[in-house]
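Student: Sharing a sequence plus its predicted fold:
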Amino acid sequence: MPQHLEKINVLRGVAIMLVFGYHSLLVVFGQYEIYEYSPSGLWIDFARYAPGRIVLGLTPPGLGAQGVTLFLVISGFLIHWGFLKSGATFRFGEFFNKRFWRIYPPYLVAVAVFGLSLGTGGLLSLLTHITLTHNLFERTFFTINPSFWSLALEAQLYVLYPVFLLLCRWLGGVGKATLAVAALTGLAMALEVGLQTRSPTLWLSVTNLWIVWVLGAYFGERFFYGKRIFTRGAGYLAGAYGLLTLSALTPVYALLGRVLFSLFFICLMDWYLYLPAPATSAMGQALTRLTARVGLYSYSIYLFHQPFLANIIQFFSFGQKSKPVLALAVAAAFALLFIIAHFTYRWLELPAIRWGKTLYIRSHRPVPAAAVSRG
């Protein structure tokens, strides 16, 4: 595997651990996120919340919803980098064949597992989940499995990729196309603020998150041509992360948090992918390999870690409420899901990818000339 793809798996591992940590905090502490602001509207209302709750929301897992942002940036990067690597020729059938067999068969199995065990939420919920459109309706947004909204979003962003390529062609480059998508995102956000919309299907709409994916694609093109975006040291990244963390205390985070974090993530990726391999200890190398393995299994972990996470944590904590015991239970739950993901990756993901490749090759195999003449 090329070194940069192995590093991408490390970043995927970080992303899924952020998402898992975020959902685990919701299980252990309940709703800890703060959305109410002071009368001035500049900060959260410090007088209404305990300091511990505020600090919890500023920890990496407390901001773990940004793991989805990192996944979207990585997706845009890999899709567009792969397009350029293949000769910058978009083959509609080949592209969607790969995307379908990569995500849909394991996803359909997960829908069946949770739909049969917990219920589908009704016919509309089932149909929209099968068609990966449930994130477009408030009634179905969090049904069956609350994590599935981002998989539907991912599928819709795949559909928008040819549109992005057309924008690149019409506007004269990936940079101008990215600015065009950013302008569209800004318009959508302004409309939401003007209409004072609070619906999650609007706040997490395809329009608002398209720019996150597109920024990943923009970086993919820069990386392909060896053009750096971020040339500073790790200290600047640490400082930027600190400022972004503090922004969670303001309305800026609620409105622009994902966009700002996506900019941070492309800088982080640029720094990390160009970083020479350091001479680390055996323990450091083992930790890197383990994180990369977590990243390799991240799709299966994402598919199956909810909605039974609370039950799994309760099982490993033996019903105790002690925070140290719950922390150990969370670690045990992740270990169990890692083992499950190992098998679903090998038994669901890899076979589906192989089947899709085989079927595509067979369906596009040239017809022998002799057969044509006999016909």
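Tutor: Okay, I see it. Numbers count the residues shown, from 1 in each chain.

Student: rest of the way, CA atoms for contacts and neighbours
Tutor: Fine.

Student: Please name the residues that touch L309.
Tutor: 24, 27, 333 (C-alpha atoms under 8 Å, 6 or more residues apart in numbering).

Student: if you set the cut-off to 10 Å instead, what comes out?
Tutor: Residues near L309 by C-alpha atoms under 10 Å, 6 or more residues apart in numbering: 20, 23-24, 27, 315, 330, 333-334, 337.

Student: what's the answer for G257, then?
Tutor: By C-alpha under 10 Å, 6+ apart, the contact list for G257 reads 66, 69, 244-245, 247-248, 251.

Student: so which two of those residues are the farthest from each other?
Tutor: Spanning the widest gap among the contacts of G257 are T69 and P251, at 18.2 Å by C-alpha to C-alpha.

Student: of the two, who's got more company?
Tutor: When neighbours are counted by other C-alpha atoms under 10 Å, T69 and P251 differ, and T69 comes out ahead with 25 against 17.

Student: I'd like to know which of the contacts of L309 is nearest to F223.
Tutor: The closest of the contacts of L309, once distances to F223 are taken by C-alpha to C-alpha, is F20, at 29.0 Å.

Student: okay, now the closest one: neighbour count?
Tutor: 24.

Student: which residues in the stretch 101-250 of the chain form helices?
Tutor: Using DSSP state H, counting those that start in this stretch, the helices of the stretch 101-250 of the chain run over residues 123-130, 149-171, 174-195, 200-203, 206-224, 234-247.

Student: Single out the most deeply packed of those helices.
Tutor: helix 206-224 (a mean of 24; mean count of other C-alpha atoms under 10 Å).

Student: Just give me how far that helix sits from the chain centre.
Tutor: Distance of helix 206-224 from the chain centroid (C-alpha atoms, centre = their mean, to the nearest Å) equals 13 Å.

Student: Comparison target, given below:
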Amino acid sequence: MNNKKNLDIEYLRALAIAMTIATHLPILLPFYSETFLPLLSVYMPWTGVDLFFCISGYVVSKSYLEHLDRYHDKGLFAVAAQAFWLRRFYRLLPTAWLWILVPLALSLAFNQSGSFGSWFENLRSLTAVMTFTANLANQYGKLLGPNSVYWSLALEEQFYLLFPLFLLLVRSWRWRVGLLLGLIALQFGLSRDPFAGPVSAMLFSFRLDAMVWGVILYLVSRTELYRQFEPTFLADKGWLRVAFVGLLVYLLGAIPGQMIAVPVAVGLVAIVSLLLVGIASYDKGYLPVPAALSKGLGWLGSRSYAIYVIHICAFHASTELWHRYAQARGVELGTSFTLELVLTALVMMVVAAELNYRLVEQPLRRKGAELARQRLARFVGAEEDSRDVAVRSTAARELA
């Protein structure tokens, strides 16, 4: 396995988090609602989440599928699955739970504007998040309240729980691909418009297409078919890369903005996500990223998970801060505070994400990796082969 981090995947993560932040700007700037509405009917960027889903399906499969299969052949699948879950636990949950506790504390101590919601709404969110049911809870009276972004994290957690079990029960490559394609086909024609009623909204919160496509992408990448589909036509023509990838990025937001009432819209979004992740999976610079932006986008991609769980809290904190300022001066918090609100939220987001990455994510990721290694070592001793070492190294880089 190649241990080098795939920068094109990082760039897609940066795109996904930028789209997610753009989706939630009305929370920070509610006085622009009438301006946002017509824009969102043309380009709806909530599909950045679907891009995240597809990346997760592909990267987790790349990092762990062969590893889990190999331990299955050794009769140690249960141990390998436990090691996988340990890694995922330490990678995701400390950050997620920290940034559900912070708004809870702020709802009690820093909440004159009410932007953080009530302490009970935050406590209820905490309960849903810690029971991995946030996507389900969000469909019943909006029980996630001010922390609604956690619905997608719950869906990923459910995927990580079931992923090893799927590999255990389905051993054949053909059966794996066939069943996954069947799952996509089962959902493809169903309406998943979040505004069309309770059934569609529920299906919207349990949409698996993009993650499943990510798994299929990795399964296909182990075959000759993957090499035959490599988009080499993007290699030498910069204008073609810009045009082709630009079209896909346009479709990623235009389909839900303009076609969400069409039942297959969400399924089409998943396919667009697959095409973008597929292009990035070759790691040959097929994405048109200017050199001047490479470092910044790489940073944004590597911190995207922290930013995802932090940005709403930063929006609320900025609103609270400037609400107090405006109230002290007897003025209304409105359009005249746009720049202040945005810059303050941006600074809070960047600083908090960097601190979280260095002080929480990185140390605990290493802790989870060490615990997983120790768990495996109890059963296989010190004779893990170099391929297993490569898997661990790749997982640490790809899932960063």
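Tutor: Right, received. Where do you want to start? Keep in mind it's a predicted model, so treat the numbers as computed, not measured.

Student: TM-score of the superposed pair?
Tutor: The TM-score (TM-score structural alignment, normalised by the length of the first structure) is 0.75; 339 aligned residues with a C-alpha RMSD of 3.7 Å.

Student: Any chance of a markdown table for the helices of the stretch 101-250 of the first structure, columns distance to G93 of the first structure?
Tutor: What follows is the helices of the stretch 101-250 of the first structure, written out as a markdown table (distance: least, C-alpha to C-alpha, whole Å):
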| stretch | distance to G93 of the first structure |
| --- | --- |
| helix 123-130 | 20 |
| helix 149-171 | 12 |
| helix 174-195 | 23 |
| helix 200-203 | 30 |
| helix 206-224 | 20 |
| helix 234-247 | 40 |
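
Student: Compare those helices and report which one is nearest to V55 of the first structure.
Tutor: helix 234-247 (10.3 Å).

Student: Hmm, L56 of the first structure is touching V28, no?
Tutor: No: with contacts counted by C-alpha atoms under 10 Å, L56 of the first structure stays clear of V28, the gap being 11.6 Å.

Student: give me every residue that touches the closest residue in space to F230 of the first structure that isn't next to it in sequence.
Tutor: Using C-alpha to C-alpha, 6 or more residues apart in numbering and skipping residues adjacent in sequence, the residue nearest F230 of the first structure is C267, 5.3 Å away. By C-alpha under 10 Å, 6+ apart, the residues touching C267 of the first structure are 219, 228-232, 237, 261.

Student: Could you identify which of those has the most neighbours?
Tutor: For those, neighbours tallied by other C-alpha under 10 Å; top is F219, 28 neighbours.

Student: and that one, what pairs with it in the second structure?
Tutor: Here F219 of the first structure is matched to L217 in the second structure, going by TM-score structural alignment.

Student: wait, what's in contact with the nearest residue to that match once chain neighbours are set aside?
Tutor: Excluding its sequence neighbours, the residue lying closest to L217 of the second structure (C-alpha to C-alpha, 6+ apart) is Y58, at 6.4 Å. Applying C-alpha under 10 Å, 6+ apart to Y58 of the second structure gives the contacts 210-219, 221, 274, 277-278, 281.

Student: Ok, V325 of the first structure next?
Tutor: Contacts of V325 of the first structure by C-alpha under 10 Å, 6+ apart are 313, 316-319, 331.

Student: ditto for S363 of the first structure
Tutor: Applying C-alpha under 10 Å, 6+ apart, the residues near S363 of the first structure are K357.

Student: separation between it and E94 of the first structure?
Tutor: For S363 of the first structure, the distance to E94 of the first structure (C-alpha to C-alpha, to the nearest Å) stands at 11 Å.

Student: and for the two, which residues touch both?
Tutor: By C-alpha under 10 Å, 6+ apart, S363 of the first structure and E94 have these common neighbours: K357.

Student: returning to that earlier point: farthest-apart pair in the contacts of Y58 of the second structure, please.
Tutor: The widest separation within those (C-alpha to C-alpha) is 16.4 Å, between A210 and S221.

Student: right, and T120 of the first structure touches H134 too?
Tutor: No: T120 of the first structure is beyond contact range of H134, at 11.7 Å (criterion: C-alpha under 10 Å).

Student: can you tell me the helix or strand for the residue minimising distance to the centre of the second structure?
Tutor: The residue lying closest to the centre of the second structure (C-alpha atoms, centre = their mean) is F52, at 3.7 Å. Here F52 of the second structure, judged by DSSP states H and E, is contained in helix 48-73.

Student: Chain neighbours aside, what residue packs nearest to G334 of the second structure?
Tutor: Of all residues not flanking G334 of the second structure in the chain, F31 sits nearest, at 6.4 Å (C-alpha to C-alpha, 6+ apart).

Student: For the one you found, give its distance to L333 of the second structure.
Tutor: Applying C-alpha to C-alpha to F31 of the second structure and L333 of the second structure gives a distance of 9 Å.

Student: For L359 of the second structure, grab the count of nearby residues.
Tutor: Neighbours around L359 of the second structure, by other C-alpha under 10 Å: 11.

Student: What's it aligned with over in the first structure?
Tutor: By TM-score structural alignment, L359 of the second structure lines up with W347.

Student: Repeat that for V391 of the second structure.
Tutor: In the first structure, V391 of the second structure lands on no residue (TM-score structural alignment).

Student: List the contacts of G76 of the first structure.
Tutor: 82, 154, 157-158, 161, 210-220.

Student: go with 6 Å
Tutor: 213-214, 216-217 (C-alpha atoms under 6 Å, 6 or more residues apart in numbering).

Student: Would you quantify the distance from it to G67 of the first structure?
Tutor: For G76 of the first structure relative to G67 of the first structure (C-alpha to C-alpha), the value is 14 Å.

Student: counterpart of M348 of the second structure in the first structure?
Tutor: Per TM-score structural alignment, M348 of the second structure is aligned with L336.

Student: V266 of the second structure now?
Tutor: Using TM-score structural alignment, V266 of the second structure lines up with R258 in the first structure.

Student: Kindly indicate whether its match is helix, strand or coil.
Tutor: helix (DSSP: H, G, I helix; E, B strand; the rest coil).

Student: Can you tell me the closest non-neighbouring residue to it?
Tutor: T69 (6.2 Å).

Student: Trace that neighbour over to the second structure, please.
Tutor: Aligned partner of T69 of the first structure by TM-score structural alignment: D50.

Student: Could you pull out the buried residues of stretch 16-28 of the first structure?
Tutor: 16-25, 27-28 (16 or more other C-alpha atoms under 10 Å).

Student: That should have said stretch 323-330 of the second structure, apologies.
Tutor: 323-324.

Student: Then stretch 324-341 of the first structure?
Tutor: So, applying 16+ other C-alpha under 10 Å, buried residues of stretch 324-341 of the first structure: 325-327, 329-334, 337-338, 340-341.
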